[in-house]
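>>> I would like the atomic coordinates for the input below:
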Amino acid sequence: MGAPKHVIVGTAGHIDHGKTALVEALTGVNADRWEEERRRGITIDLGFADLDLDEGLRAGFIDVPGHERFVRNMLAGASGIDVVLFVIAADESIMPQTREHFDICRLLGVQRGVIALTKADLVEPDLVELVRLEAQEFVEGSFLDGAPVVAVSAKTGAGLDELRAALAEAAREVTAKSARSRFRLPVDRSFVIKGFGSVVTGTLVAGAVSLEDEVEVHPLGRRVRVRGLQRHGEKVSRADAGSRTAVNLAGIDASELARGMTLSEPGVFEPSTDLDCELDLLASAPALKHGSPVHFHIGAAELEGKVLLLERSEETGQRVRSLAPGGRAFARVRLKEPALAVSGDRFVIRRFSPVTTIGGGRVLDPQPPRREAYAVRVARLRAFASGDLAMILDNLALTARDRLEAADVVRRTGALEADIRAAAGALLVVREAPLALVHSERLAAAQKKLLDDLAAFHKANPLLAGKPRGAVHSGPFATAPEAFVEYVIASLVKAKKIAEDGELLRLATHSIQMDAEEEKARDAMVNAFVEAGLEVPTLKAFLPTLPVDAKRAQRLLGALLREGLLVRISVDLVFHRDALQGLLAKLAERKALDPRLTVPEFKDLSGVSRKYAIPLLEYLDRARITRRDGDARVIN
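Okay, here's the model as predicted:
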């Protein structure tokens, strides 16, 4: 038999409707952990218990407080539940926190649940049936429409078997959370166990974690080691998404840990103060103004922030200044402190005064750009709202300045690199490690840019063989990453649209076009410097002797310099490359005998006068072939 399926069942309902008593009746565990809770008879913070619903089916129960003062604690536990055990007392029916907890479950995207009518032993059967009808009417049209409604008594045990069966059926329908995502665990408890040290607990919302793994604590940015693991109270070597998990951490003091932090795979995620979201405002809430302050609940964290509406009026084109009750809009939540989130995470917002739940929704882009055109923003948010990784990749790659780093996609979506590759579609891999992609349209635009640049260069410099590679990098692609530019070059070379001649780039169709006079002048220049050896004429004296005007003479000189046939060593002196190669060979022979030589010795070695010796030595120093040592040189 395979590993058991683990689901999270969370209670919800008004204070004193019997949530904790019901969990104890089902599991045998009193989830009220604190002495004050037991003394006052109310749940203040989260409680936890486990129950085997069926063979191979285990539930971790999160018991949440029902009092309106402790809704913030309820939210810390509710974000990870798979099935809600929605509790309504038969002797009171629907009450204020019944409604608020129900709204919270809807906003958090809970999909399955069972309704328990508690304290059924305290009222007549007719009243139980009346409350049943009220409950069914209350949840009509929601995720609980058609859910089982079970009358129970924690005191007598009536209905508990039926409730267990209903919970088991709902749990079987829960789709197991995929381990094909990066590990994240929002921390809802932290404490110390004597002899073990710091322990945190939470619902493992994504990925998996194993013993001895290194994990990162956000927002601290600290990397620590997993020393121990428990899943639903049992020691394990690995815990997967969907399970209640306790993590014993080495390398951090318990005083540094708190509810609201998140454990994650190290070096993957980055907390952000700006989260672009799809926001739903409750129909019962007042209109929400642009810039309204809110309490923002995500994972187990509660933060302060403000809501910035991103919509524009279709009539006026102006920013929408308020969201009507029951409305939905794209919004940016700007937080005072950074939160760790990925696309698809659910959240709830509450007013500051009075502190009530007013809305929630899902994070779309947790790393939004600061500035972008409105149409670009809408397209980006719609892509994220689709939940389709291929659409997200296509949008991000199309709007990227050049290439799209897979690490950026992972940071925003939590996707695995393998899934990014599979969803890449028409995107092209420009670098394997770390993975980077480019949109085919962006590549086509960059290719056209390079082709146009080379065409303009050839038109302005018809006598040059091509444009230096470095000039391409520093010119039209000055702000683009080198790897991207090289990919563009390689793609055009492969397509035989451009050619590489050493460090020169040219259009494949380009060839140096010279008339008869220019060809004659070029040959004369090459021959003159070949014959001159190291006793060359100055350019000032030589260029006017050519059978072309000064402008064309300079172009011919530039072409020969770029081809490497001639080498400039000073403003007015150039040498043929063969002459310089001959000099280098002589220097190599001298180095074997004695690497040190004086200026007179260099003159004798090269056969040149001081007029040429000094510029040549200065050139050799710059080229690091020689280095100056007092009045002499040392051959490197």
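>>> hey, let's count contacts and neighbours off CA atoms from now on
Noted.
>>> Residue 195: which element?
Under DSSP states H and E, no helix or strand contains residue 195.
>>> burial count for it?
Residue 195 has 6 neighbours, counted by other C-alpha atoms under 10 Å.
>>> how close does it get to residue 342?
Remark: distance between residue 195 and residue 342 (C-alpha to C-alpha, to the nearest Å) = 35 Å.
>>> now residue 540: how far from residue 492?
According to C-alpha to C-alpha, residue 540 stands 40 Å off from residue 492.
>>> can you check residue 445 too?
Distance, residue 445 to residue 492, by C-alpha to C-alpha: 12 Å.
>>> Neighbour count: these two, which is higher?
Using other C-alpha under 10 Å, the more surrounded residue of residue 445 and residue 492 is residue 492, with 19 against 14.
>>> Surely the more buried one is in contact with residue 498?
Yes. Between residue 492 and residue 498 a contact is recorded at 5.7 Å, counting by C-alpha atoms under 8 Å.
>>> what about residue 430, which SS state?
Following DSSP: H, G, I helix; E, B strand; the rest coil, residue 430 is assigned to strand.
>>> With residue 107 as the reference, measure out to it.
Residue 430 is 40 Å from residue 107, by C-alpha to C-alpha.
>>> Repeat that for residue 308.
Applying C-alpha to C-alpha to residue 308 and residue 107 gives a distance of 19 Å.
>>> Counting neighbours, go ahead and name the busier of those two.
Under the criterion of other C-alpha under 10 Å, the comparison of residue 308 against residue 107 puts residue 107 first, with 24 against 21.
>>> compare with the first, here's sequence two:
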Amino acid sequence: MIIATAGHVDHGKTTLIQALTGKNTDRLADEQRRGLTIDLGFAWRHDPHAGAIAFVDVPGHSRFIRTMLAGLAGADAALLVIAADEGPMPQTREHLALLDLLGIAQGLVVLTAIDRASSKQRAATRQAAIELLQGTTLANSPLLEVSAITGQGIDDLQVAITELAQSIPARHCTGNPRFLVDRRFSVTGSGCVVTGTLLNGELHTDSHLCLTPVAGSVRIRGMQRDGQAITALKAGQRAALNLAGDLDADHPQRGDWLLAPEMHQLTDRLDISLRLLPDAKLHRGTLQVLAGAAASSGRVVWLDESAGLAQVLLDHGLHAIQGDPVIVREPAANQTLGGGRVIDPLGRQRGRSKPEALSRLRALQPVDSPDIALGVELAQQKEVDIAAFARRWNLTPNELAALLAAEPLVHLGGQALHPERVAQAEHSIVQRLQQAHTEQPEQRGLPQHALLRAAAIGLSPPSSGLLLKRMVSHQQLQQQGGIYALPNHQPQLPTSDLLLWEKVAAELNKSKLRPPIVGEMAESLGHSREEMLAFMQRMQQWGYVLGVAHNRFYLPEQLDELAAVAVELCNQSPDGGFVAAEYRDQSGIGRNLTIQVLEYLDRVGVTWYRKQRRFLQPAWQREQKH
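The predicted structure follows:
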């Protein structure tokens, strides 16, 4: 268990820890000379009943609030220290407010220096402390009176600490490892050493981790707890780690993370549940945002002030997951404004204030477990990005698999959907095709983009494409190239068009992937260009041909051949993409037609374009795997 001190400067926090552990946590020469804690100090007590208890001594001066908050990160409980001869002071109140905002609900209130206080002063300080604690997370905490100098009350405090440690359950070692660094130093013969707290998961010697935010790769050479070598570390424990790897003079430093590689993702937008302190006012100027042991400048905007929903826009990206605490301060006045918890570490940039977005955040606001959150997400959204959900909640692959297996879900690529959502979307698609077949019996079917636009199922393009593939595999639809129809649909062309269509189809089949333009086909078949263009446009409307340009048409089944070239290029490419020149050379269709074809493949959901390269959409990736 980890216990952090809190309280005003010169109220005896360091002296108290020395009385409890025998160790002076003021390790810096300047601290010892001035009698003032400047940096974090650490000490251990090995309790025969409660096990190892780590004490974190934090500075009490207002100038060192960020350092104080770094000491609270990962703490299970707090010792709120108040000098009996002075009573609560400004930093007492601010530290208590920070404990309250961070949700630290376990602790003890210790009135120190009772040897310097009269009985009247002690009684007044006790009453002031009780009143100060009302309405905070420490309101019902035991209150003890001690003198670290004479030893009076120390034994009773030791007993209270043992009982406190026994009452706090051990943290579950779930999730990927997240180690929060709060101190760095060098040891001769060993090199870089960091201290901190493992907030999630487990660590072992020789574990390979990602140093965040710089994305460096590091290895744990060794670990120590209270000077003793260990080989494993569990969530909720402090330790010193000897590191090797991508290290430099700037990193690691306080506020950095050692993470499982899959958890390295920086965010500059946090959706949070925010509570302001009394009389605090939020403005749209630059504020200081503290998360974990890191600080960043940024802005905070209300999304729904009445519900306490806000978004933090950071100037520098940082790491966070759902539930991580956040403190907002006014740097100019050195004043804490408020704090809260992260609801979504990957906040929306667009549409953040839309009703559906706010409804989702309100529903997630009280949720503290991923199994409940998944149900909420499925109810609030048409589809849930599985990888993003796992990152938000820090789920290991096994934990994610178990969670998904417990829910009745439909998987479309990397998205999870509730079966009712899928059934609604499938019904809309079938209904739209039934209408199209009834109104235009000569129609072969609808191309993908037209069908999805008409059905308005509201899914993302990748998921929509995968849903159509799923319906084809379940024999709910039939597909010919990019044209979809109901399984029993038999199109009937007017007699006047049937004979010409047979000739056009033969010409297109003969030309393979380089179909003639409309004028060339008209000349070949003895028609005017205007007549042929009108006919081809009619055939396109009915789903017999697909137009990649205003005067160039393919048979629907030839879409598969055009897509196959893209699939082959992607499969051969190290990054899964290709450029237009590679497609031209592979297909042999020439430069101008290549551009028309690739733009068409982008439009119909086969490929997507980014930085001069094209990549396969999920629907076509999935098809190749099966």
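>>> Kindly tell me how buried the closest residue to residue 544 of the first structure other than its chain neighbours is, as a neighbour count.
The spatially closest residue to residue 544 of the first structure, leaving aside those adjacent along the chain, is residue 550, at 6.9 Å (C-alpha to C-alpha, 6 or more residues apart in numbering). Neighbour count for residue 550 of the first structure, taken as other C-alpha under 10 Å: 13.
>>> Show me the helices in the stretch 151-300 of the first structure, by range?
Secondary structure of the stretch 151-300 of the first structure (DSSP state H, counting those that start in this stretch): helices located at 160-172.
>>> swap that for the stretch 1-150 of the second structure, please
Under DSSP H, counting those that start in this stretch, the stretch 1-150 of the second structure gives helices at 13-21, 29-34, 65-72, 90-102, 119-133.
>>> Can you say which of those is nearest to residue 147 of the second structure?
helix 13-21 (8.1 Å; C-alpha to C-alpha).
>>> which residues are in contact with the closest one?
5-7, 23-26, 37, 43-45, 55, 57, 81, 112, 148-149, 151, 154, 158 (C-alpha atoms under 8 Å, 6 or more residues apart in numbering).
>>> and stretch 598-609 of the first structure, which stretch of the second structure?
Following TM-score structural alignment, stretch 598-609 of the first structure has no partner segment in the second structure.
>>> swap that for stretch 17-34 of the first structure, please
Mapping stretch 17-34 of the first structure onto the second structure (TM-score structural alignment) gives residues 11-28.
>>> Now do the strands in the stretch 501-636 of the first structure.
With DSSP state E, counting those that start in this stretch, the ranges of strands along the stretch 501-636 of the first structure come out as 504-507, 566-570, 573-576, 596-598, 626-629, 632-635.
>>> Tell me the buried residues in the fourth one?
Within strand 596-598 of the first structure, the residues that count as buried by 16 or more other C-alpha atoms under 10 Å are 596-597.
>>> who does it touch, helix- and strand-wise?
Under the contact criterion of 3 or more C-alpha pairs under 8 Å, 6 or more residues apart in numbering; DSSP states H and E, strand 596-598 of the first structure touches strand 632-635.
>>> Can you give me the buried ones in the strand it packs on?
By neighbour count with 16+ other C-alpha under 10 Å, strand 632-635 of the first structure contains the buried residues 633-635.
>>> Likewise for stretch 402-411 of the first structure?
Of the residues in stretch 402-411 of the first structure, those buried by neighbour count under the rule 16+ other C-alpha under 10 Å are 402-411.
>>> next one: stretch 437-447 of the first structure
Residues of stretch 437-447 of the first structure classed as buried under the neighbour-count rule (16+ other C-alpha under 10 Å) are 437-439, 442-443, 446-447.
>>> so which of those comes closest to residue 272 of the first structure?
Minimum distance to residue 272 of the first structure across those is 23.9 Å, recorded for residue 437 (C-alpha to C-alpha).
>>> What's the match for the closest one in the second structure?
Mapped onto the second structure by TM-score structural alignment, residue 437 of the first structure lines up with residue 416.
>>> Identify the residue nearest that match in space, chain neighbours excluded?
Residue 416 of the second structure sits nearest to residue 384 (C-alpha to C-alpha, 6+ apart), 5.1 Å away.
>>> Matching the one you found against the first structure, which residue comes up?
With TM-score structural alignment defining the correspondence, residue 384 of the second structure maps onto residue 404 in the first structure.
>>> rewinding a little: quick one: which of the buried residues of stretch 402-411 of the first structure is nearest to residue 72 of the first structure?
Checking those one by one against residue 72 of the first structure (C-alpha to C-alpha), the nearest turns out to be residue 411, at 27.4 Å.
>>> my read: that closest one touches residue 342, true?
Yes. Here residue 411 of the first structure reaches residue 342: they are 7.2 Å apart, a contact under C-alpha under 8 Å.
>>> Counting residues, what is the longest helix that the first structure contains?
helix 440-460 (DSSP state H).
>>> re the thing from before, mind listing which of the buried residues of stretch 402-411 of the first structure are in strands?
Per DSSP state E, strands hold the following members of these: 404-405.
>>> Quick one: the buried residues of stretch 402-411 of the first structure as a markdown table, columns for distance to residue 453 of the first structure too.
Formatted as a markdown table, these follow (distance: C-alpha to C-alpha, whole Å):
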| residue | distance to residue 453 of the first structure |
| --- | --- |
| 402 | 17 |
| 403 | 20 |
| 404 | 24 |
| 405 | 26 |
| 406 | 30 |
| 407 | 32 |
| 408 | 31 |
| 409 | 32 |
| 410 | 35 |
| 411 | 36 |
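>>> For the one residue sitting closest to the centre of the second structure, which non-adjacent residue is spatially closest?
Taking C-alpha atoms, centre = their mean, the centroid of the second structure lies closest to residue 392, which sits 3.5 Å from it. Of all residues not flanking residue 392 of the second structure in the chain, residue 321 sits nearest, at 5.0 Å (C-alpha to C-alpha, 6+ apart).
>>> give the contact list for the counterpart of that neighbour in the first structure.
Structural alignment places residue 321 of the second structure opposite residue 342 in the first structure (criterion: TM-score structural alignment). Counting by C-alpha under 8 Å, 6+ apart, residue 342 of the first structure touches 363-366, 411-414.
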